[in-house]
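1. sequence and predicted model, in that order:
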Amino acid sequence: MAVAVSRDLSVQVLEDQNTVKLTDRQQYLHDAKQRGQPKCIGVSQVVLGLMIMSYAIPLHFINHTEVVYLGVPWWSGLVFITAGVVAIILDKHCTTRTFQASLVVNFVSTVVSVIAVITYSVDMDKHPGASCVKNLDGSCNINFYTTFFTEAASSTSRTLA
């Protein structure tokens, strides 16, 4: 804290430059946080992580592929949940450290999602859909139904490429 004394012996307390800089920086960080609405983003990321993990449960009841062996839905879902929790914490306690942690975790979740998409694409290409072999009752065999959506997604991705 700086003090100034004038010729008439009046004392003035001047603002400390470090305090002003810190206050301005905290206000800028708070404004940036409000623009991004981290609580909404965090809740969305947590829900997305839970959806990824819950949609992966049926994968354990069909033929195991590389996606199941590598546990892609589990670790990608956990990374999204972690990113969401950090964003929710950022909304409650906005500091420079939590802001930087949120940025790092979101970058990691982006990289993990790209790796997961590549893994799913390779898995769909290696395990195409099976053809329908009719059973005695006229329905197709179980392999057709377990790979039906894989074939549909694979043909869609080929047409987009």
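-> It's in.

2. all contacts plus neighbour counts: C-alpha atoms, from now on.
-> OK.

3. any idea which helix is longest in this protein?
-> If you go by DSSP state H, the chain has its longest helix at helix 96-126.

4. then this one, side by side with the first:
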Amino acid sequence: MAVAVSRDLTVQVLEDVNAAKLTDRQQALRAAIQRGEPKCLGVSQVMLGLMVMSYSIPLHYVEYTEVISLGVPWWSGLMFITAGVVAIILDKHCTMKILQVCLIVSVVSTVLAVVALIIYSVDLGKNPEAPCIKAAHGHCNNEHYSTRLSRGVKSSLLLFTLAQTAVSAVLCFLLFRQRRSFGPYSYLTEGASSGPQPLIPPSLN
């Protein structure tokens, strides 16, 4: 910390070296994060979450299976949207606290996406497509079309969730790397000053 004393005994604390270093590292952090395009990844997560939730609506009109009874499309879609929103906020406000929050949310999103993938796979294995039993008019029975629709929707949800897993994993990797690179400088935030601050000495009389 540099100190300057003027002739009238006014003391000025000049710019702190730590503050300048912190500013430089924050700018470098912002540049590094923006190179990773968290906004694009966040928008992708939001879109995938909305698609998962909207595509699951037809499943409520067919036979209920594990996917619907456990509410997989809803909690996984909401988690994807939350992770995407936090990533978009990180792009606008690059701080270590938001980066850590985004990293935690992305890790949770990745874990839940893997859990959802397992549930989708088990559900598809346990509920095969019903055979086509043709009626007198020559068309298959309703159960065949119902199970066929259900499996098609679940296969789409499986692909969307797989894409979300990849996006979340990539974002986790990028955020962890940035946190590891810039983490040692986060302790400077509390001690850093924004600029010169005049200190008035007590009266000598």
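-> Looks like it came in fine. All figures in this text were calculated on a predicted structure; none of them were measured in a lab.

5. hmm, back to that, so which bits of the longest helix of the first structure are buried?
-> 98-99, 101-102, 105-106, 109, 112-113, 116, 119-121, 123-124 (16 or more other C-alpha atoms under 10 Å).

6. would you mind measuring from Gln197 of the second structure to Gln27 of the second structure?
-> For Gln197 of the second structure, the distance to Gln27 of the second structure equals 23 Å [C-alpha to C-alpha, to the nearest Å].

7. Cys40 of the second structure now?
-> 20 Å.

8. over to Ser76 of the second structure?
-> The span separating Ser76 of the second structure from Gln27 of the second structure equals 34 Å under the rule C-alpha to C-alpha.

9. over to Ile88 of the second structure?
-> Applying C-alpha to C-alpha to Ile88 of the second structure and Gln27 of the second structure gives a distance of 18 Å.

10. ok, the two, which is more surrounded?
-> Counted by other C-alpha atoms under 10 Å, Ile88 of the second structure and Gln27 do not tie: Ile88 has more neighbours, with 20 against 14.

11. what helix or strand does the more buried one sit in?
-> helix 72-92 (DSSP states H and E).

12. what's the mean distance for that helix versus the first structure?
-> After superposition onto the first structure, helix 72-92 of the second structure sits on average 0.5 Å from its aligned residues (mean C-alpha distance after the TM-score superposition for the first structure).

13. nearest the geometric middle of the first structure, what residue?
-> Nearest residue to the geometric centre of the first structure (C-alpha atoms, centre = their mean): Phe80, 3.6 Å.

14. ok, now how distant is the closest residue to it other than its chain neighbours from Ser155 of the first structure?
-> In space, and not counting its chain neighbours, Phe80 of the first structure is closest to Gly49: 4.9 Å by C-alpha to C-alpha, 6 or more residues apart in numbering. Using C-alpha to C-alpha, Gly49 of the first structure is found at 26 Å from Ser155 of the first structure.

15. ok, those two, which is more surrounded?
-> Shown here are Gly49 of the first structure and Ser155; by other C-alpha under 10 Å, Gly49 has more neighbours (23 against 16).

16. next up, the contacts around that one.
-> For Gly49 of the first structure, the contacting residues are 76-81, by C-alpha atoms under 8 Å, 6 or more residues apart in numbering.
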